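Next comes the sequence, and after it the predicted model I'd like to discuss.
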Amino acid sequence: MTKLSVSCPGSCGELFQCVVGGEEYLLSYGIVQKSYLCLAEHEKSHSMLGQKMTKAMRGFTDVEHLVFDYHTDLPIGKGCSSSTADMLVALKLLSLVKHQEVSAEALTKICSTIEPSDSVAFKDWTVVNPLTGEVVFQTSWKPNLWVYILEPRDTVDTLSLPRMTETKTYPLETSQELFIRFVKACEEENVVKLGQVATRSARFNNRRLPKPYLEEIIAISEKHGSIGVNVAHSGTVLGILLPAKELAQALEEELAGHPLASYYQDRRLSPIIFEGVRQIEE
């Protein structure tokens, strides 16, 4: 019998986040760090499922007897979509157990009833409303990009942070241009314009949730061929978007010699992947 296993990638923040017509829009992109869940092959599992995962499972009946093995590579409280990825693997696994076809949008909508959610469920880049899970735009464009992740020790309690629409420090009206620019970049398949959207979004959000050394990081990244810098708009991680992985070594050498290295102590490279939440074939 094939063991049921599911994975969902996390994200290094959001490529952009903005407000359009009073509604929040965001786009997450996948990284190689993931959350995993499978049906345990033994009666006693050492895995402890989080409160949000357990809450997400309540929509399924007759599953109380199931035992799970859970693992995640994702840091908590940093803006890497850890909560969303956890809930998604739980929902996806139970839908497989029940032989139910549930779309990525439907899964995201369920997650958004528990907490504001990211768009990591989708294998294609998908802009969603994080408060409802509703899809507002999707593209089949899959640019070949890498992200150099800068992760500090600091964390943020996402739910305690004011929403973009609730704070005067965020430029609501100006931010809607980010969505328009993103759609145009996708239509043209233009990575330069894509990176500009990410950097602009990072700067807008810096008035709401400042990232230490943001401008210095942008300047350094531009010197080393980056197309842009993106941030976790409700977290602490930051991503330097690269068109080729070979650029990472020289970039790291300069970052390591800068005072910012003492704050962003964990620095690593990941390809940007297009998987979404999915069953792992074993």
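That came through fine.

CA only for contacts and neighbour counts going forward, please
OK.

ok, which stretches of this protein are helices?
51-56, 82-97, 104-112, 172-188, 191-205, 214-223, 248-256 (DSSP state H).

Name the stretch among the ones you listed that sits most buried.
Each of these was scored by mean neighbour count; the highest is helix 82-97, a mean of 25, by mean count of other Cα atoms under 10 Å.

From residue 226, how far off is residue 169?
Using Cα to Cα, to the nearest Å, residue 169 is found at 28 Å from residue 226.

how about the helices of the chain in a markdown table, adding distance to residue 71?
Formatted as a markdown table, the helices of the chain follow (distance: least, Cα to Cα, whole Å):
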| stretch | distance to residue 71 |
| --- | --- |
| helix 51-56 | 12 |
| helix 82-97 | 9 |
| helix 104-112 | 19 |
| helix 172-188 | 34 |
| helix 191-205 | 30 |
| helix 214-223 | 32 |
| helix 248-256 | 28 |
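
so which of those gets nearest residue 9?
helix 82-97 (6.6 Å; Cα to Cα).

just to revisit the earlier point, what's the closest of the helices of the chain to residue 142?
Closest approach to residue 142 among these is made by helix 172-188 (9.2 Å; Cα to Cα).

Return the residues in contact with the nearest residue to residue 157 once chain neighbours are set aside.
Leaving aside its sequence neighbours, residue 157 sits nearest to residue 77 (Cα to Cα, 6 or more residues apart in numbering; 6.3 Å). By Cα atoms under 8 Å, 6 or more residues apart in numbering, the residues touching residue 77 are 155, 156, 157, 158, 235, 236.

here comes the other one, which I'd like you to weigh against the first:
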Amino acid sequence: MQGSFAWGTRSVPALVTVPLPPLQSRVEFVPSSRPGVRAGHGTEKARRAAQLTLRLCRERGLPRPAGGQLRVESAIPSGCGMGSSTADVIATIRAVGHCCSLRLTRGEVSELARRAETASDPLAFGCEPVLFAQRHARVLRHWPRAFPPVHLVGCRLPGGPVETLALDAQGYTPHERRECLRILHLLERCVGDGDARALGEAATRSALLNQTRLPKPALPELLAVSRETGGVGVQVAHSGTVCAVLLDARRPGAAHRAREARTALDSLGLERTVDMIWGGP
């Protein structure tokens, strides 16, 4: 879910993500006396994160190497809205910090990630539900309880990599900001009442709102699959091509309906992604 939300006297872009613990980035930092941070192709943001972390170590008077080598391994597809770059960056900050005995709060990790990426996901907070201003590294809302459990039946739509920063920079109209407020109220209800339908409606409204920014031609078909299989809504990557049908995991017959949704998505020729229960205690 993504939109524009109040932060003090202004509105800023913010999002709620769907962290997927099985999909991870692993980073090894090998310190070196040779100045500079070296990394493989496609890991420029992780390299910047390492440089920023080493600089912070210097500012705090901690012993640190002159440079080092990053080894990044990721199971997360890139460019499709699954947070691959933020996962690389967060893992890098933690790896370099561990090497230098640098202790960081989750907020400090998020700020370093923002400086490395310009906009980043709230992966430093793990699976805790937060409304996060991705361009300011600030938590606007922290929910004390988990979202109700939903079964995610995911797919990937056709299309190439998406430039996240270009999408994040687009402004929201007053009408769209009012819709974002309604979405936030639905999230409050879903946590307070443990209401999976409210979560599904919030995700669906956000997906529809996103159609003016990154249109997904298959969205009507995804909504039809959700209706026909008893889903509570759909979730989309607002800066990517991955989507999922959401089903209330606590409702009797949820596993059977998830299989029906998977069959329906397969019949549309959509590439499979996740198939798992997310949320809950």
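Arrived safely. None of these values were measured; they are calculated from a predicted model.

Please indicate which of the contacts of residue 77 of structure 1 are buried?
155, 158, 235, 236 (16 or more other Cα atoms under 10 Å).

ok, the residues you listed vs residue 127 of structure 1, which is closest?
residue 235 (18.5 Å).

Please determine how far that closest one is located from residue 75 of structure 1.
11 Å.

who has more neighbours, residue 169 and residue 226 of structure 1?
Just comparing residue 169 of structure 1 and residue 226: by other Cα atoms under 10 Å the higher neighbour count belongs to residue 226, 24 against 14.

Disregarding residues adjacent in the polypeptide, which is nearest to the aligned residue in structure 2 for that one?
Superposed on structure 2 with TM-score structural alignment, residue 226 of structure 1 falls opposite residue 231. Nearest non-adjacent residue to residue 231 of structure 2, counting by Cα to Cα, 6+ apart: residue 247, 4.3 Å away.

residue contacts, that neighbour?
Taking Cα under 8 Å, 6+ apart as the test, what residue 247 of structure 2 contacts is 150, 151, 152, 226, 230, 231, 232, 233, 254, 257, 258.

What lines up with it in structure 1?
By TM-score structural alignment, residue 247 of structure 2 lines up with residue 242.

Determine how far stretch 169-181 of structure 2 lies from the middle of the whole chain.
Centroid separation for stretch 169-181 of structure 2 versus its chain: 20 Å, with Cα atoms, centre = their mean, to the nearest Å.

Over to stretch 163-176 of structure 1?
The answer for stretch 163-176 of structure 1 is 20 Å, by Cα atoms, centre = their mean.

First-to-last residue distance for that stretch?
Per Cα to Cα, stretch 163-176 of structure 1 runs 15 Å from first to last residue.

Structure 1: matching residues for stretch 78-93 of structure 2?
Under the criterion TM-score structural alignment, stretch 78-93 of structure 2 matches residues 76-91.

In space, what's closest to residue 145 of structure 2 - neighbours in sequence excluded?
According to Cα to Cα, 6+ apart, the nearest residue to residue 145 of structure 2 is residue 191 (6.5 Å).

what do we get in structure 1 for the one you found?
Aligned partner of residue 191 of structure 2 by TM-score structural alignment: residue 186.

May I have the residues that are in contact with that match?
Contacts of residue 186 of structure 1 (Cα under 8 Å, 6+ apart): 139, 141, 194.

now structure 2: which of the residues you listed match?
Counting by both residues aligned by TM-score structural alignment, their matches' Cα atoms under 8 Å, the members of the contacts of residue 186 of structure 1 that carry over to structure 2 are 139, 141.

Kindly reformat the contacts of residue 186 of structure 1 as CSV containing distance to residue 255 of structure 1.
Below are the contacts of residue 186 of structure 1 laid out as CSV (distance: Cα to Cα, whole Å):
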residue, distance to residue 255 of structure 1
139, 33
141, 31
194, 23
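
Kindly indicate which of the contacts of residue 186 of structure 1 lies nearest residue 175 of structure 1.
Nearest to residue 175 of structure 1 among those is residue 194, at 15.0 Å by Cα to Cα.

returning to that earlier point: do you know how far the match of residue 226 of structure 1 is from residue 222 of structure 2?
In terms of Cα to Cα, residue 231 of structure 2 sits 10 Å off from residue 222 of structure 2.

Quickly list what's touching both of these two.
Common contacts of residue 231 of structure 2 and residue 222, defined by Cα under 8 Å, 6+ apart, comprise residue 245.

Aligned to residue 131 of structure 2, what sits in structure 1?
With TM-score structural alignment as the criterion, residue 131 of structure 2 matches residue 127.
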